[in-house]
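Trainee: prediction below, plus the sequence it came from.
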Amino acid sequence: MTLSSNDQHSKQNWEKDVEKTTQRFPERKDSFQTSSEIPVERLYTPENINEDYIKEIGFPGQYPYTRGIQPTMYRSRYWTMRQYAGFGSAEETNQRFRYLLKQGQTGLSVAFDLPTQIGYDSDDAMADGEVGKVGVAIDSLKDMEQLFDRIPLDRVSTSMTINAPASILLAMYIAVGEKQGVSPEKLTGTIQNDILKEYIARGTYIYPPKPSMRLITDIFGYCQDHLPKFNTISISGYHIREAGSTAVQEVAFTIANGMAYVDAAIEAGLEVDQFAPRLAFFFNAHNQFFEEAAKFRAARRMWAKIMKEHYGAVNPKSWKLRFHTQTGGSTLTAQQPDNNIVRVTLQALAAVMGGTQSLHTNSRDEALALPTEDSARIALRTQQIIANESGVADTIDPLAGSYYVESLTDEIEKEANDYLERIKEYGGAVQAVEEGYMQREIHKAAYEAQKRIESNEEIVVGMNEYKLEEEIHADLLRVDEALEQAQIEKTNEVRSSRDQKKVDTCLADLRRAAKGTDNVMPHIVDAVKVYATVGEIANVLRDEFGEYTGM
């Protein structure tokens, strides 16, 4: 948009004032930039933004959804406050869940321990020392029943951060629902089920990419018929960002992965408008407030254009990028941990101003240990204060029209699309992962960011500036070391009390399906209902699919 001649004259006069001022008071830096190295201009004016308001910004609830996916956004209902929790045993985590629900949390989010995430039972040698440490230990349906004891699954939405064994944990959730009298079509929630980012950034994969993609499309097909209200995947930029990516890379690589899942589902014979409305996304929120808010707006617009123009989806629900946000774990410091409350507040506010559908706020002590009950409550209260006291939820997309935010939204979209073009040259996200392209780009970004911190070019309060003599942190949550043996004994009791012939039959049926082309989900559901364990089911698939050992 161009300025009038009068406005241009006013700007020139201002620039003369700036020149005089900076001679007396030099600016803090020679140049300013975002974490994605997007230059930040001294001032933004109408010259910096696109003139086509309707095409590029539009109205909330209307294509291209830059301003949000619902016409009234938070004026109708707040985002879901979904605090991520899980540690130790199913009984302990159930107590934390019920505590958080009593404190006003509106959705559950399950953290699983490392053995569960990579398909090992607690008594497997590979699980030694890791049982219940970074999440809840789930070996069999018995654990899942205890995890959701006295939690009504027809009234509570549950997100599960599980990837390689997502089909197994989803099957257990279905079985628990049925035991509560809740039919699968009434269940609501999300499974992460995003294996590509595991190869890129996180590492909790089991099988090679091709069979892993088959498991994902089997879940898409099964849920289309049986769990119509359940989100079949949460395509995650969160872990990409945690690995060190920039905000632009987070958007680009996440959307590239999303396109790979859409391609795989179409190749498996599914119609795009049948499964696309149940795709969800998961993003990170870091400290640079405006960049983060603009990132969410750009991602929403990009996905809408891709689904409508590239894939030809005709259902508006297929165009909508619905996303969960978690505040940035990698931004938290062990030094002066109370400072993390402030960081998390800024990040949560950016997510809300960017139009998130649900939100997890990290606890102040997570750089040191799993969060205590007090820390988890403060993190939840942060969301509740933003919702009820700040006024930011009273109008839709209050940052829209800001010359800076709109310019930044455009620039993030442009640079992310440049990455998508490079990924397309590799043949798509799967091939780019196999070639290590995205991994290399993330590593370079992480290295540059670390150099800026070590040189004090980037200030981290309490860590490289404004330091204190460190205090002793006594009030930290510790997982009881006796838990591992207790969990092993419980799992052995399940094995000794179940009908082993039924287990063997179900596992044999699963093996036949895995060898062939049948959808494996019905057989996994049958297996968990007779108390086959996570490890037993995963091992059948390991035998048939093989294990991925990295590049």
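Mentor: Everything's here; your move.
Trainee: when you work out contacts or count neighbours from here on, use the C-alpha atoms and nothing else.
Mentor: Noted.
Trainee: residue 82 should be in a strand, yeah?
Mentor: Yes: counting by DSSP: H, G, I helix; E, B strand; the rest coil, residue 82 is located in a strand.
Trainee: skipping adjacent residues, who's closest to it in space?
Mentor: residue 107 (4.6 Å; Cα to Cα, 6 or more residues apart in numbering).
Trainee: what's the neighbour count on residue 312?
Mentor: Neighbour count for residue 312, taken as other Cα atoms under 10 Å: 14.
Trainee: rewinding a little: isn't the residue nearest to residue 82 up against residue 79?
Mentor: No: when contacts are counted by Cα atoms under 8 Å, residue 107 is not listed as touching residue 79 (10.1 Å).
Trainee: what lies in contact with the host helix or strand of residue 415?
Mentor: Per DSSP states H and E, residue 415 falls inside helix 403-426. Identification of contacts with helix 403-426 by Cα atoms under 8 Å, 6 or more residues apart in numbering yields 38, 44-46, 48-50, 248-249, 251-253, 256, 290-291, 293-295, 297-299, 302, 399-400, 429, 432.
Trainee: tell me the helix or strand right after it.
Mentor: helix 429-435.
Trainee: for that next one, buried residues please.
Mentor: In terms of neighbour count (16 or more other Cα atoms under 10 Å), helix 429-435 has its buried residues at 429-434.
Trainee: contact partners of that helix?
Mentor: With contacts defined as Cα under 8 Å, 6+ apart, helix 429-435 is touched by 196, 199-200, 209, 253, 256-257, 259-260, 423, 426, 438-439, 551.
Trainee: ditto for stretch 471-484
Mentor: Contacts of stretch 471-484 (Cα under 8 Å, 6+ apart): 87-89, 122, 129, 131-133, 365, 368-372.
Trainee: from those residues, which two are the most distant?
Mentor: Maximum pairwise distance among those (Cα to Cα): 26.9 Å, between 122 and 365.
Trainee: higher neighbour count, the two?
Mentor: The neighbour comparison of residue 122 against residue 365 (other Cα under 10 Å) goes to residue 122, with 31 against 25.
Trainee: got a list of what that one touches?
Mentor: Here residue 122 is in contact with 115, 128, 131, 137, 139, 484, 487-488, 491 (criterion: Cα under 8 Å, 6+ apart).
Trainee: now render the residues you listed as a markdown table, adding neighbour count and distance to residue 503.
Mentor: Listed next are these as a markdown table, based on neighbours: other Cα atoms under 10 Å; distance: Cα to Cα, whole Å:
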| residue | neighbour count | distance to residue 503 |
| --- | --- | --- |
| 115 | 29 | 21 |
| 128 | 11 | 25 |
| 131 | 30 | 24 |
| 137 | 31 | 21 |
| 139 | 27 | 14 |
| 484 | 23 | 24 |
| 487 | 23 | 20 |
| 488 | 17 | 19 |
| 491 | 21 | 15 |
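Trainee: second structure follows, compare the two:
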Amino acid sequence: MSQEKNLKTVYARPDLEAIGFDPIEDLGFPGEFPFTRGIQPTMYRGRLWTMRQYAGMGDAEESNRRYKFLLEHGTAGLSVAFDLPTQIGFDSDDPMALGEVGKVGVAIDSIEDMERLFDGIPLDKISTSMTINATASILLALYVAVAKRTGANVKTLTGTVQNDILKEYIARGTYIYPIRHAMRIITDMFAWANDEAPEWNTISISGYHMREAGSTAAQEVAFTLANGMTYVQAAIDAGLDVDQFAPRLSFFFNAHNNFLEEVAKFRCARRVWAHLMRDHFMSKNPRSWMLRFHTQTAGSTLTAQQPENNIVRTAIQALSAVLGGTQSLHTNGYDEALALPTEEAARIALRTQQIIAMESGVAQTIDPFAGSYYIESLTHEIELQVKAYLDRIDSLGGMLRAIERGWVQQEIQNAAYEYQRAVDSGDATVVGVNRFTRDDEPGIPIQRIDEALERKQVERLQALRVRRDKGRWQTAVDCVKERARSGENLMPAILEAVESYATVGEIAAAMREVFGEYQESVVI
């Protein structure tokens, strides 16, 4: 649940005195520890957040057209959505992929698909975010291989691969390997990118999906930061210097409906992470203390009833992210409760960000809520809850153990149940759903994926298998298996495999053969 049960009618100076609020220690200045007020001294006065619209559908050509449409209308960065088979390591012609190819994102099987996806888009001039986790190492290798073919300097490529496998076990489910093997792949990526792609963000530690599953704001921050601590410790245990990889860590949060709570949540997250990195992990580089994050408006709040209302919800949520100090932002299409967004819905979503940036005036002043009796009290209250959760996770033996036993999943399920019960009883209002409803719901145009695209994708894939150099391909896939067994860094072998026209499914299968598959703990 939100903080509503504990809210006072009005807040005043005594409320800040009661929590021992110190403007210097708790706030500081923008760009300075503990970064409550933002990670950059000038924030949006120096540079606006990156407007990065998430998109992908059907095959590579179809998605390429949408990316060019978004770029023409002012988006500043690309964000790639992959279909379910790509996410869980199955090729488009696998029986497990039947009926799912290109449905919730773009189908990518090989380096040829990746070339088509970014055809005509200068990878050395655009920042690309890829929402991919279990197969993140393969998709990053494909991106790098395509960039090399276009003559781009890999060392200057900018972007992010989500690569947050822990939240998959908690809330989303597109995992493949047992947790500890999946963690090994991630630390291999950290080490490889540190030398080969130093400007690339190799992980986006994601609270978004846990919030979509029903977590509270405090749970979202606590579980996200606990996952972040787990990745940091795993990298340190693998021999990496915290101040070499920590500045490239990034985060991904949800912007939900409770406007002021969301602003406080973002400020709290920055402050807690700064203290964790400096005081717990003893990092020395101030850039290691900064929590840089992307935000997406809340898909779970979008309603199929009266979908135009979602434009208002998205605008409020986006504004909370901006006032909370986000570094990049995706705004959802109003029709996404029904289907992938149409071009019209995508345009309105992007225009929402542009209006906030250029007409609202909020980008002119950094952290305008600083010192607010209510906002500072709420930020403190969320911080107390976050720290209590972190202490509880520590008592359970850490985040890996808490996930393996199903404790984190159960906490989120309990919160989701409480909220749904409030909606069902009418204690929580969802406009157009349990209040202010209408009987005559007019239809709206929705995006439909051409069924022929799946057949076309399968035919291309099968043709690639016929014409590739089978000797080079087999050697490369065998090398992936060998490195999986030996403990050597996997990334060079995966890169050679994709350049040898090995497919996403084949490379994932090679690692499945060595690592096995994860079996989920059942939470009752």
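Mentor: Perfect, thanks for sending it. Values in this document were obtained by computation on a predicted structure and should not be read as measured data.
Trainee: need the TM-score from the superposition.
Mentor: Once superposed, chain against chain, the TM-score is 0.98 (TM-score structural alignment, normalised by the length of structure 2); 518 aligned residues with a Cα RMSD of 0.8 Å.
Trainee: list the buried residues in the helix holding residue 415 of structure 1.
Mentor: Applying 16+ other Cα under 10 Å to helix 403-426 of structure 1 flags 403-413, 415-417, 419-420, 423, 426 as buried.
Trainee: re the thing from before, go through the contacts of stretch 471-484 of structure 1 and say which is closest to residue 499 of structure 1.
Mentor: residue 122 (20.5 Å).
Trainee: which position in structure 2 pairs with that closest one?
Mentor: Under the alignment by TM-score structural alignment, residue 122 of structure 1 pairs with residue 92 in structure 2.
Trainee: SS state for its match?
Mentor: Put simply, residue 92 of structure 2 is coil when judged by three-state DSSP.
Trainee: residue 107 and residue 79 of structure 1: which is more packed in?
Mentor: Between residue 107 of structure 1 and residue 79, residue 107 has the larger neighbour count (other Cα under 10 Å), namely 22 against 19.
Trainee: stretch 480-491 of structure 2 corresponds to what range in structure 1?
Mentor: The aligned range for stretch 480-491 of structure 2 is 510-521, by TM-score structural alignment.
Trainee: would you indicate which residues of the matching stretch are buried?
Mentor: Those would be 510-511, 513-514, 519-521, for stretch 510-521 of structure 1 by 16+ other Cα under 10 Å.
Trainee: that stretch: end-to-end distance?
Mentor: One end of stretch 510-521 of structure 1 to the other measures 9 Å (Cα to Cα, to the nearest Å).
Trainee: can you show me the strands along the stretch 251-400 of structure 2?
Mentor: Using DSSP state E, counting those that start in this stretch, the strands found in the stretch 251-400 of structure 2 span residues 293-297, 328-330.
Trainee: list the buried ones in the shortest one?
Mentor: Neighbour-count burial for strand 328-330 of structure 2, with 16+ other Cα under 10 Å as criterion, is recorded at 328-330.
Trainee: helices and strands around that strand, which ones?
Mentor: When contacts are defined as 3 or more Cα pairs under 8 Å, 6 or more residues apart in numbering; DSSP states H and E, strand 328-330 of structure 2 sits against strand 50-55, strand 293-297.
Trainee: please redo it, this time with the cut-off set to 10 Å
Mentor: strand 50-55, strand 77-81, strand 249-255, strand 293-297, helix 309-323, helix 343-358 (3 or more Cα pairs under 10 Å, 6 or more residues apart in numbering; DSSP states H and E).
Trainee: reformat the ones you listed as CSV; add distance to residue 40 of structure 2.
Mentor: Converted to CSV, these look like this (distance: least, Cα to Cα, whole Å):
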stretch, distance to residue 40 of structure 2
strand 50-55, 14
strand 77-81, 20
strand 249-255, 15
strand 293-297, 13
helix 309-323, 14
helix 343-358, 17
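Trainee: closest to residue 116 of structure 2 out of these?
Mentor: Taking those one by one with Cα to Cα, strand 77-81 is closest: 13.4 Å.
Trainee: equivalent range in structure 1 for stretch 293-304 of structure 2?
Mentor: With TM-score structural alignment as the criterion, stretch 293-304 of structure 2 aligns to 323-334.
Trainee: and the matching stretch, which residues are buried?
Mentor: Buried-residue list, stretch 323-334 of structure 1, by 16+ other Cα under 10 Å: 323-329, 331-334.
Trainee: returning to what we had before: among the contacts of helix 429-435 of structure 1, which two are most distant?
Mentor: 259 and 551 (22.5 Å).
Trainee: more neighbours, the two?
Mentor: Between residue 259 of structure 1 and residue 551, counted using other Cα under 10 Å, the more crowded position is residue 259 (20 against 8).
Trainee: residues near the nearest residue to residue 333 of structure 1 once chain neighbours are set aside, how many?
Mentor: Excluding the flanking residues, the one nearest residue 333 of structure 1 by Cα to Cα, 6+ apart is residue 367, at 5.8 Å. Neighbour count for residue 367 of structure 1, taken as other Cα under 10 Å: 18.
Trainee: then residue 475 of structure 1?
Mentor: Other residues close to residue 475 of structure 1 by other Cα under 10 Å number 11.
Trainee: do the same with residue 394 of structure 1
Mentor: Neighbour number of residue 394 of structure 1 under other Cα under 10 Å is 16.
Trainee: so what does it match up with in structure 2?
Mentor: So, by TM-score structural alignment, residue 394 of structure 1 is matched to residue 364.
Trainee: with residue 267 of structure 1 instead?
Mentor: Per TM-score structural alignment, residue 267 of structure 1 is aligned with residue 237.
Trainee: surely that match and residue 183 touch.
Mentor: No: with contact defined as Cα atoms under 10 Å, residue 237 of structure 2 does not reach residue 183; the gap is 11.4 Å.
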